[in-house]
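[1] Provided below are the primary sequence and the corresponding predicted coordinates.
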Amino acid sequence: MKQTQFKLICTLMAAVFTVSQAAAQTKEKQIFLSPPLIRSIYTADPSAHVFNGKIYIYPSHDIDTAVTDNGSGDHFAMRDYHILSLDHINGPVTDHGVALDIKNIPWAGRQLWAPDCAYKNGVYYLYFPVKDKQDVFRIGVATSKDPAGPFKAEPQPIEGSFSIDPAVYTDSDGQSYMYFGGIWGGQLQQWATGKYQPNGSKTDLQNDDAPALSCKVVRLSSDMKQFEGPVKDVIILDESGRPLLGKDHDRRFFEGPWMHKFKDKYYFTYSTGDTHYLAYATSDKPFGPFRYKGIFLKPVQGWTTHHSIVEFKGKWYLFYHDTEISGKTHLRNVKVTPLYHRSDGSIALIDPFKSK
């Protein structure tokens, strides 16, 4: 990538951040739909799961930093994970303390971003993205016998892993899959050729009429610690059966994948990033292809939208984050609200603000 092209991307990203911050100031005057689950620390990117009859939430742990906001996300300088739990929706939230610290990951360099957790055969597996000592995002795994941790990291990242936002879905047959990836600061565009390119490749800002950069999906091995088989693209098709294009910022994948199943349909949900929606697409197979269906969360206050969807005691819930407490894009707080599947399989649209 030429230096002038790189500067153009940085300029455009800075403009997006400026616009979103101005929008956040406007949103402050509105009434939030849901309260923060916890106020003692800043949390984001909530991956929620039901273990042992309780909801456990695996979020990022935001910290204040002197790093200036930039398109590479350097101001998201998280260094550890706290695990939260609650016995019922709207009940008290327990912070179980530090479950994994970056200093205890032998290969890690900086930036512990959005994690996820899975369970199999008596072991809990915490999946986490972190930049290695060469400043390249890889995905690691840590294990514990307790869903609240503490977790012990494997000595090396998962072979063949890259980018960010791992989300692990275990199907009814016991097979587990990992969905992962994020563009811009998540480095997915730097793997467009299959090999890491430090200066990046064309992003959706430069390659509007080509199929959009895609989330990745791969089977996990039986021990849950390795990839099994090739990493594949998650193809999202429009109403005409054509892949979504890079210029389709309202619908294309940006980051934050999640998978859930409802009435034998696979729901691939994700953030559109710079347009701030949560969107969904459905398929009859975990590998897809997926058909785009619509958005189900309008923009929150703050820049990012990252989520999870979980069924608990017969009802479905959306976990997400915004910046109600701080008003700063890198100091977020997690929230929860009911999510509804309509009789036709569509998801009802959620507005993160109440009408006055």
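    It's in. Numbering: from 1, shown residues only.

[2] Every contact and neighbour count from this point should use C-alpha atoms.
    Will do.

[3] Would you check the distance separating stretch 132-146 from the middle of the chain?
    16 Å (Cα atoms, centre = their mean, to the nearest Å).

[4] Go ahead and name everything in contact with it.
    Contacts to stretch 132-146, defined as Cα atoms under 8 Å, 6 or more residues apart in numbering, come from residues 107-110, 122-131, 150-154, 156-158, 161-164, 166, 186-187, 225.

[5] In addition, the following structure is provided for comparison:
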Amino acid sequence: MSNHNEQPLSPLEIELSDAQSKQQQDLARAQSLQPKHRPLVEHIYTADPSAHVFNGKIYIYPSHDIQTDAEINDNGEQFAMRDYHVLSLDRDTFEATDHGVALSVEDVPWAQMQMWAPDATRKNGRYYFYFPARAYDGIFRIGVAVSDSPTGPFTAQDNYIEGTYSIDPAVFADDDGSYYLYWGGIWGGQLQNWRDGQFHPRDIYPADDQPAYAPLVAKLSDDMLSLAESPKDILIYDENGKLLRAGDNQRRFFEASWLHKHNQQYYFSYSTGDTHKIVYATGKSPYGPFTYQGVILNPVLGWTNHHSIVQYNNKWFLFYHDSTLSGGQTHLRCVKMSELIHDSEGKILPLQAYE
């Protein structure tokens, strides 16, 4: 028997109900997703995956971990990588192909060792590969190498990019044809050694109640080989409009910058380092400022956490690494991937890493 006293839903109530249903669907889908259990490649150790879509195919630019006798310490001496491989994924099966060595430290005149997390981009049919390395003076710098192929081999410029220092370059191509380079990292990444444009051997960190060290960004020049401007700090604020503090190691920047754009909003994501999470903040400009939003990926097996985010065939994917292939050795890692969900409000639904 129907209840004649029931009132039909208003358009606003219908809209709210539909929105709640969409959010529930997004959450259920995210909870059903798991990062792939097996590494994308198992014949070498890989880490720090930077993924891009070129010519309708996903290419991954990771670092290449190696066995080493170097001391395991906070300066990262155990991360003794000496070359880079490029991976690509089959369009249908997502099986990975290793295209071999694309660049080696022996091919870079200014670099001595520690070829850490790189990135790549394409412009006018050429491919530009950005990489950090420790120069002969012990200071991390960022270099660039060029190729006519997304898989290399890449030819390095004779010197590092003037005005760069520290680690973890990430390049973002905006819709208007501008390219931006992001970089920076504390501890082994040496941001704490730079003051007034000069490198100082002694580490100095802000007090816990002071703003944390900021990552850096600069627009690239037209030839993609230099900076078009002086680097700028990327400001990351909390929900109350205050800069994230150095003592807030659950949210403050540590390393592993990445930028992607979704529905005209810029997403700046990064690693929290000693709390082992990938988190993100959003803003209206590639320069920021950004407002902290939440966690993307919870801690994985191993100390480090480093990622990239790319859209492919109308889906978003997170690439990351852990240490499962080596049984937990933090400097011997493996690259994995998972689908990533932006909900109906643009929030990224966090993933729990599965071993």
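    Looks like it arrived, so ask away. Computed from a predicted model, the values in this text were never measured in an experiment.

[6] How close are the two chains, by TM-score?
    In this superposition the chains share a TM-score of 0.89, using TM-score structural alignment, normalised by the length of the second structure; 321 aligned residues with a Cα RMSD of 1.2 Å.

[7] Out of the contacts of stretch 132-146 of the first structure, which sit inside strands?
    Under the assignment DSSP state E, these contribute 108-110, 123-131, 152-153 to strands.

[8] Now flag whichever of the residues you listed is closest to Ser346 of the first structure.
    Ser346 of the first structure lies nearest to Tyr127 out of those, by Cα to Cα, at 29.5 Å.

[9] ok, the equivalent of that closest one over in the second structure to Val105 of the second structure distance?
    Structural alignment (TM-score structural alignment) places Tyr127 of the first structure against Tyr130 in the second structure. Using Cα to Cα, to the nearest Å, Tyr130 of the second structure is found at 13 Å from Val105 of the second structure.

[10] More neighbours: the two, which one.
    Ranked by neighbour count (other Cα atoms under 10 Å), Tyr130 of the second structure and Val105 place Tyr130 first, with 26 against 19.

[11] related to what we said a few turns ago, which residues do Tyr130 and Val105 of the second structure both contact?
    With Cα under 8 Å, 6+ apart, Tyr130 of the second structure and Val105 have no common neighbours.

[12] which non-adjacent residue is nearest the alignment partner in the second structure of Met178 of the first structure?
    Alignment note: Met178 of the first structure maps to Leu181 in the second structure; criterion TM-score structural alignment. Once flanking residues are discounted, Leu181 of the second structure sits nearest to Val171: 4.5 Å by Cα to Cα, 6 or more residues apart in numbering.

[13] in a helix, that's where that neighbour is, yeah?
    No: Val171 of the second structure is assigned strand when assessed by DSSP: H, G, I helix; E, B strand; the rest coil, not a helix.

[14] list the contacts for the equivalent of it over in the first structure?
    Aligned by TM-score structural alignment, Val171 of the second structure pairs with Val168 of the first structure. Counting by Cα under 8 Å, 6+ apart, Val168 of the first structure touches Asp116, Cys117, Ala118, Ser176, Tyr177, Met178, Tyr179, Trp258, Met259.

[15] Mind checking which of these land in helices?
    Residues of these located in helices (DSSP state H): none.

[16] closest to Ala15 of the first structure among those?
    Once Cα to Cα is applied, the member of the contacts of Val168 of the first structure that ends up nearest Ala15 of the first structure is Trp258, at 28.0 Å.

[17] Let me know the distance separating that closest one from Pro92 of the first structure.
    Trp258 of the first structure is 26 Å from Pro92 of the first structure, by Cα to Cα.

[18] and those two? which has more neighbours close in?
    Taking other Cα under 10 Å, Trp258 of the first structure and Pro92 do not tie; Trp258 has more neighbours (25 against 12).

[19] give the contact list for the more buried one.
    Here Trp258 of the first structure is in contact with Ala167, Val168, Tyr179, Phe268, Thr269, Tyr270, His307, Ser308, Ile309 (Cα under 8 Å, 6+ apart).

[20] As JSON lines, those residues with distance to His88 of the first structure would be great.
    Output for these, formatted as JSON lines (distance: Cα to Cα, whole Å):
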{"residue": "Ala167", "distance to His88 of the first structure": "23"}
{"residue": "Val168", "distance to His88 of the first structure": "23"}
{"residue": "Tyr179", "distance to His88 of the first structure": "28"}
{"residue": "Phe268", "distance to His88 of the first structure": "26"}
{"residue": "Thr269", "distance to His88 of the first structure": "24"}
{"residue": "Tyr270", "distance to His88 of the first structure": "25"}
{"residue": "His307", "distance to His88 of the first structure": "19"}
{"residue": "Ser308", "distance to His88 of the first structure": "17"}
{"residue": "Ile309", "distance to His88 of the first structure": "15"}
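
[21] are any of those residues buried, and which?
    Neighbour counting by 16 or more other Cα atoms under 10 Å classes Ala167, Val168, Tyr179, Phe268, Thr269, Tyr270, His307, Ser308, Ile309 among the contacts of Trp258 of the first structure as buried.
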